[in-house]
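**Student:** Got a sequence here, can you build the structure:
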Amino acid sequence: MTSQEQPHNPLHGLTLERIVSDLVDYYGWSELGRRVQIRCFNQDPSVASSLKFLRKTPWAREQVEQLYVKTQRAYEREQRGY
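**Tutor:** All right, here's what the predicted structure looks like:
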């Protein structure tokens, strides 16, 4: 599939590492762990341990991806002044 085939997919072209890193930069580990309640965000968090868990756990990855999309949309609305 090329990028033209997914014009409305907000996650297209993003790696899971980028998603997790951006969320950590925006929220911090504590708030991220509150929003997505998984142990790898709350106990001795690291990007590496989070990636390992999220790659094996589809439901958790889905929650993280949904939070990323919501966060991006809210950030874009903020920037436009809505």
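
**Student:** can we go C-alpha only for contacts and neighbour counts from here?
**Tutor:** Noted.

**Student:** wait, what's in contact with residue 41?
**Tutor:** 29-30, 32-33, 50 (C-alpha atoms under 8 Å, 6 or more residues apart in numbering).

**Student:** Distance-wise, check the nearest residue to residue 54 once chain neighbours are set aside relative to residue 50.
**Tutor:** Sequence neighbours aside, residue 61 is the residue nearest to residue 54 in space, at 5.0 Å (criterion: C-alpha to C-alpha, 6 or more residues apart in numbering). Counting by C-alpha to C-alpha, to the nearest Å, the gap from residue 61 to residue 50 is 10 Å.

**Student:** Alongside the first, I'd like the structure of this one:
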Amino acid sequence: MNHQPSTSSDPLHGVTLQLMLERLHDAYGWDGLARRVPINCFSSNPSIQSSLKFLRRTPWARAKVEGLYLELVSV
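**Tutor:** Got it, this is the predicted structure:
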């Protein structure tokens, strides 16, 4: 019987939204994030917490952030 742990082909598997935001912020800063994903939580009084709150309830914006994160980590 094969007892190897299952592995996911999803590159976002195990990556929290907070970790994504922190890594993107480290790479681009708030101004760079606002240019790449033009949403108010990145351009108007930005913070990790306010961005998390917005992205958790806004699927289209979260998808854009996830896409940007995938671009960052695949370089």
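
**Student:** Just the TM-score for the two chains, thanks.
**Tutor:** Once superposed, the chains reach a TM-score of 0.90 (TM-score structural alignment, normalised by the length of the second structure), with 71 aligned residues with a C-alpha RMSD of 1.1 Å.

**Student:** sorry, back to before: mind checking which of the contacts of residue 41 of the first structure are in helices?
**Tutor:** Counting by DSSP state H, the contacts of residue 41 of the first structure place 29-30, 32-33, 50 in helices.

**Student:** My guess is the residue nearest to residue 54 of the first structure contacts residue 55. True?
**Tutor:** Yes: with contact defined as C-alpha atoms under 8 Å, residue 61 of the first structure counts as touching residue 55 (7.0 Å).

**Student:** okay, the two: which has more neighbours?
**Tutor:** residue 61 (19 against 11; other C-alpha atoms under 10 Å).

**Student:** in the first structure, which spans are strands?
**Tutor:** Assigned by DSSP state E, the first structure shows no strands.

**Student:** Would you check that residue 16 of the first structure makes contact with residue 50?
**Tutor:** No: between residue 16 of the first structure and residue 50 there is no contact under C-alpha under 8 Å: 9.7 Å.
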